[in-house]
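1. Need a 3D model of the following:
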Amino acid sequence: MPHEATPLTRLRPEEVPAIRRDPVDPKARLAAEPIVEAIRTGGEPALRSYAEKFGELTEGAPLLLEREKELKAAWESISQEQRNCLSRTAQRIRHFARSQLASAQEISVPIPGGEAGHTLAPVEAAGCYAPGGRYPLPSTVLMTAVTARVAGCSRVVVASPRPTAITLAAAYIAEADVLIPVGGAQAIAALAYGAGPIGACDAVVGPGNMYVTAAKSLVAGRVAIDMLAGPSECLVIADHTASAKVVAADLLAQAEHDPSALPALICLSEDFVDAVDAEIAIQLAELETKETAAVALKNGYAVVVKDIEAACEMSDRLAVEHVELHVQDEMAVARKLKHYGGLFVGSGAAEVLGDYGAGPNHTLPTGGTARSYGGLSVFTFLRTRTWMRVDDPLAACTMIADAKALGEMEGLMGHAAAAAVRLPRHSGSGEALTGSAALKKNLSTKDWDTKGNRLHFALPKKGRIAEKCLKFLAAAGLEYDRPDRVDVALVRNMPITIIFLPAGDIAQYVGEGNVDLGITGEDIIAEAGVSVQKEMQLGFGKCRLSLLVPNEHRDARPADYAGHRIVTSFPEVAKAYFAPLDAAAGVKTSIKFVSGSVEAACKLGLADAVIDLVETGTTMRAAGLCELVSLLETQAVLISNPHSPHRELITMIKARIQGHLDSTKYELIQYNASRAILPECIKLTPGKKSPTIQPLEDADFVAVSAMVPVKQVAKIVDALIAVGATDIMVFTIKDCRV
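-> So this is what the prediction gives:
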């Protein structure tokens, strides 16, 4: 006959109580406080006193069971079958924990003027508690100690009262250093504060009874803890596809944990609840732990909801320790859930498999705290330690100024002063500089880079060549960040500082040695009148600086404008051009500088002619102007200061940029050809020096590779086909050196 069992309490959805509760029982805390304090102040004698009082130690018994003695002896005393089981389980837990550890990454990110990041480091000593009440729990020893060791803890201490040989053997295979045969609040206090030969631990983890939880709450802050866990919980969500027999077995497995355990069911029909109740009655009759399970079943309940969405909403509101999904399309349902300690997806993923070492840890948050905490993992034993460095005060000047301002806002003037003393200062004045003022003055003094160990590379902030300059940085392999579009950025992978300047200033700064390298236009260099070393022409930004006159004067000569009004953004170039014309005519040309919209000056009556850049001529023609004479041809160029100490680095950057430029001019063509037509093919694809020719399996044929000009690719392919080449492929070249 089936054992008489109380059916699961039937509740309507609105009657389901929230299980969010204080995990610490007030009475247990009152009982634990004097024990914890006594061991904190009294050490080993106090620990022994309580352990003997509670029947955990006999007088004179060892306080530490050591790995190579008692733990190893226990391992050797159990059966081979038991050893195999413990080994396999430990390995699955270890594998999962190692995978978790692999997902934890140290980082470094650029900050203004430097770098910041975090490192990950394990706590040195981990204390792992495993209950030893009704039943030995070697699984908890494995879950806690294996995980601590994988995290990298150098010392792992297990505490468990009245340990059996299986518990000691589990500690051995988990690689624990020692086991303390003590439990309750006294064990937690010993792990946290140390007692005699027991050194204080940095983290204390593991589930336990109400006194263990109370003691963990008392030592939290002194040491890291995993969580304050209460009675175990399991919620099964089931639909019409679920097996009542399997669901009943899982609810009973939960119920036998503890009289306070919570087994619960959410399903879609009353008939299914009836079927589960019937199965519980049958299975409970055969269960050896029926007395405990029968009591726990009275805590449980069953709820019928209208659909799976409602079941998920209720589950998230409860945020229980374990959630099992016995439903159709279980992965879709799993993705809807947000709050749980551990999720068991599908009827095959029983919670008992999680308890006994499938891999994920079984030490999980209870009492609704899954909304706030995760379960035990390698991350429990890891510390995230942040760091930062600032080695370019100029690039950091805005950040430093903000720190100073915030210190003043908060009334912490010492903070403000500590920031202010780090602001870059102009040589001789002692004046703290921020923003563009700091950039301008400090470029002239290099007060912000006294070591001189970084090459300073100037690029245009904006304008016609600025965007293409950024592509050249990428081609040169310069990795940098420019947060909030600040004007200085540190290159992470080379000793280079990139400085974004007005295009008109770059030639001057390079020529005067304030920066080492720059990209600007040849027109800018001519206007600056400084001596720089032209490293290479970059092939973009091509245009002409020309004298433009109204269309009705297209037949005039340049000399006709000597002594007239000229408007331009290039006054020095204009003066140099008109100087001999003025001398010949005995006049003085009026040259007026404007920074933009030069072409409008004639129509506005401000000028008789203008000197401006002409690329396509569209703007010129729209303004009713024509080109009378070109003063100079210009394009973007890479320039350097001839006295820069970073010549080797400049040469490398130049080579990388040249490689990028060459790669845009050529493509790689590959094809197969018979040896009979090879001479004709080589004439078509001679390559830079010669083509690469490789023999094929068929001795009469070869494979040919050669660089060919981009503009001739289509013509060359047609010609190769005509002479009999086959298998022709054309590849874009990302980078090259020719």
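
2. going forward, measure contacts and count neighbours with C-alpha atoms only.
-> OK.

3. where do the helices sit along the stretch 101-250 of the chain?
-> In the stretch 101-250 of the chain, the helices defined using DSSP state H, counting those that start in this stretch lie at 138-141, 147-151, 165-173, 184-193, 210-219, 244-255.

4. Can you get me a residue count around residue 68?
-> For residue 68, the neighbour count with other C-alpha atoms under 10 Å is 11.

5. And the helices of the stretch 101-250 of the chain: which comes nearest residue 394?
-> helix 147-151 (40.5 Å; C-alpha to C-alpha).

6. Determine the set of other helices and strands touching the closest one.
-> helix 80-103 (3 or more C-alpha pairs under 8 Å, 6 or more residues apart in numbering; DSSP states H and E).

7. run this one through as well so I can compare:
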Amino acid sequence: MNKIDSPRREDWDVVLKRPTQTVADIEATVNTVFDEVKRDGDLTLRKYTKKFDGVSLDIFMVSDNEIAQANELVSEELRAAIQLAKSNIEKFHVAQKTDSVEVETTDGVHCWQEKRPIQKVGLYIPGGTAPLFSTILMLAVPANIAGCQEIILCSPPDSQGNINPAILYTANLCGVTKIFKVGGIQAIAGMTFGTESIPQVYKIFGPGNQFVTVAKQIATKHGVAIDMPAGPSELLVAADDTANAAFVASDLLSQAEHGVDSQVILVSTSKTLIDAVEKEVALQIEDLPRKEIAQKAIGNSKLIFVENDQVAIDLINEYAPEHYIICVENEDFYIKNTVNAGSVFIGNYTPESAGDYASGTNHTLPTNGYAKQYSGVNLDSFMKSMTFQKISEAGIKEIGNAIEIMAEAEGLQAHKNAVTLRLKSLSPSQPSPKGNAK
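-> Predicted coordinates:
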């Protein structure tokens, strides 16, 4: 790992740079695939599935028989674990339900807000080096709680044309409507435009590699909303001498094994801890089945020494980590002053893995510094707020004149007339609005 000692603030941009390509580097490729999918639909899906996944498929939709077979391949132990996680995720997201808000802003003017589910949502589930069935829990569970009518899932097939059984089991358990064997840019494009097989959706959720991330951003140019620009996984740990070096190292490696473009960072006021963590990483990485991936990610990663807690907090907020672990003596200071992070894990016994799987919080989070302006996925991500108002005769009399004055000041006479006509109907002696028949 790269050790950095007391970096100057003017160098933070360089020190905290993510190991990702820019949108410009990838956008041309994404646009090409999007144009082809829009024009040729399933034909293009077959072309790119053959090219990138190494398999030729005539039918993309997973059948009921395939789901039943997959269920038999998932062990009872794993089923129990998934069901426990589902229960906790349901509890946390059900608790996020809110009542409608109603207020009488002026006598006779009633305004209220209610939430409605997004009717059609698309879930992208990576299935390459790690089949992320846990992400289905994080997306399909709140989608069902919200009341989404159609929940479409796309995940890349393996070289035999199958989707990992745990993905199919979890999708079926969580009420996914239809499952398709399509991955990458072409999956995002398929859900954006709709094809002969894949229905068009209104909003796309889910993580992916850099190409999927850019594809989601391009989808927004075609009228489809997305959860956030979620890209390669990242973790920042803030720790001091009260932290357990072995625990910290295990957390760093837990994110490093996601992919070669993942990034993990340790920020510490203790050089002793930094040295201890570095040694633990070297020891623990040797036993990992995904050692080669983790080693490449560790090459993108940093061990940063800072002088004090205030500098640490400033640097952390500048980085805006997706996952953020706090293992320090003065944890209240860090909690209170953290303003940019996707999800926060506090204390020596709160591994980031808990949030990934079973504690109940959502693990679909903003990366690449987007935690400065995006929230992680939550129940409201699958809903939209609608406002309503009803104005009585007394109410229009209360606010009508103000509307007329403001509309006229903006030069919008028809806006003013819409009010004036109503006021006249309530006061027959009032002159008719200019330009209207008497």
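
8. among the helices of the stretch 101-250 of the first structure, which is nearest residue 367 of the first structure?
-> helix 210-219 (12.7 Å).

9. and the closest one, how far from the second structure on average?
-> Here the mean offset of helix 210-219 of the first structure against the second structure after fitting is 1.3 Å, by mean C-alpha distance after the TM-score superposition for the first structure.

10. Measure how that helix sits relative to helix 184-193, angle-wise.
-> 30 degrees (axes from the mean of the first three to the mean of the last three C-alpha atoms, to 10 degrees).

11. Tell me which residues are up against helix 210-219 of the first structure.
-> 23-25, 28-29, 31-33, 36, 183-185, 188-189, 192, 204, 207, 225, 228-230 (C-alpha atoms under 8 Å, 6 or more residues apart in numbering).

12. rewinding a little: which stretch among the helices of the stretch 101-250 of the first structure comes nearest residue 701 of the first structure?
-> Once these are compared by C-alpha to C-alpha, helix 147-151 is nearest, at 58.1 Å.

13. I'd like to know which elements the lengthiest helix in the first structure is packed against.
-> Criterion DSSP state H: the longest helix present in the first structure is helix 26-53. Counting contacts by 3+ C-alpha pairs under 8 Å, 6+ apart, helix 26-53 of the first structure is packed against helix 184-193, helix 210-219.

14. which residues of the second structure does the first one align to?
-> Spelled out, it's helix 184-193 of the first structure. Per TM-score structural alignment, the counterpart of helix 184-193 of the first structure in the second structure is residues 184-193.

15. What residues sit buried inside the matching stretch?
-> By neighbour count on 16 or more other C-alpha atoms under 10 Å, the buried set for stretch 184-193 of the second structure is 184, 185, 186, 187, 188, 189, 190, 191, 192, 193.

16. Kindly report the same for stretch 303-317 of the first structure.
-> 303, 304, 305, 308, 310, 311, 312, 314, 315, 316, 317.

17. Tell me which residues touch the closest residue to residue 406 of the first structure other than its chain neighbours, please.
-> Nearest non-adjacent residue to residue 406 of the first structure, counting by C-alpha to C-alpha, 6 or more residues apart in numbering: residue 416, 7.4 Å away. Shown in contact with residue 416 of the first structure (C-alpha under 8 Å, 6+ apart): 403, 404, 405, 406, 407, 408.

18. Next: residue 140 of the second structure.
-> So residue 140 of the second structure contacts 123, 151, 171, 174, 175, 176 (C-alpha under 8 Å, 6+ apart).

19. ok, so of those, who is nearest residue 237 of the second structure?
-> Of those, the one sitting nearest to residue 237 of the second structure (C-alpha to C-alpha) turns out to be residue 123, at 29.2 Å.

20. Can you get me a residue count around the closest one?
-> 26.

21. And it? What does it align with in the first structure?
-> In the first structure, residue 123 of the second structure lands on residue 128 (TM-score structural alignment).

22. ok, now which ones touch the residue nearest to that match when sequence neighbours are not counted?
-> Of all residues not flanking residue 128 of the first structure in the chain, residue 158 sits nearest, at 4.7 Å (C-alpha to C-alpha, 6+ apart). Shown in contact with residue 158 of the first structure (C-alpha under 8 Å, 6+ apart): 127, 128, 129, 130, 141, 145, 171, 176, 178, 179, 180.

23. nearest to residue 614 of the first structure, of the residues you listed?
-> The shortest approach to residue 614 of the first structure among these belongs to residue 145, at 75.3 Å (C-alpha to C-alpha).

24. What residue in the second structure is paired with the closest one?
-> Residue 145 of the first structure maps onto residue 140 in the second structure, by TM-score structural alignment.

25. ok, now residue 27 of the first structure?
-> By TM-score structural alignment, residue 27 of the first structure lines up with residue 25.

26. which ones are touching its match?
-> Contacts of residue 25 of the second structure (C-alpha under 8 Å, 6+ apart): none.

27. Quickly note the distance from it to residue 208 of the second structure.
-> 17 Å (C-alpha to C-alpha, to the nearest Å).

28. for residue 151 of the second structure, same thing?
-> The gap separating residue 151 of the second structure from residue 208 of the second structure is 18 Å, by C-alpha to C-alpha.

29. returning to what we had before: so can I have TSV of the helices of the stretch 101-250 of the first structure showing distance to residue 518 of the first structure?
-> Formatted as TSV, the helices of the stretch 101-250 of the first structure follow (distance: least, C-alpha to C-alpha, whole Å):
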stretch	distance to residue 518 of the first structure
helix 138-141	64
helix 147-151	49
helix 165-173	63
helix 184-193	61
helix 210-219	61
helix 244-255	72
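
30. Please name whichever of the ones you listed is nearest to residue 704 of the first structure.
-> Of these, nearest to residue 704 of the first structure by C-alpha to C-alpha is helix 147-151, at 54.0 Å.

31. what residues does the closest one touch?
-> 93-94, 97-98, 101, 122, 126, 156, 174-176, 377-379, 381-382.

32. same thing but at 10 Å, please
-> 90, 93-101, 121-128, 141-142, 145, 153-157, 174-176, 203, 205, 361, 376-382 (C-alpha atoms under 10 Å, 6 or more residues apart in numbering).

33. Pull the distance from stretch 193-202 of the first structure to the chain's centre.
-> Distance of stretch 193-202 of the first structure from the chain centroid (C-alpha atoms, centre = their mean, to the nearest Å) equals 37 Å.

34. quick one: contacts for residue 233 of the first structure?
-> Contacts of residue 233 of the first structure (C-alpha under 10 Å, 6+ apart): 19, 251, 254-255, 257, 260-264, 300, 319-323, 341, 364-368.
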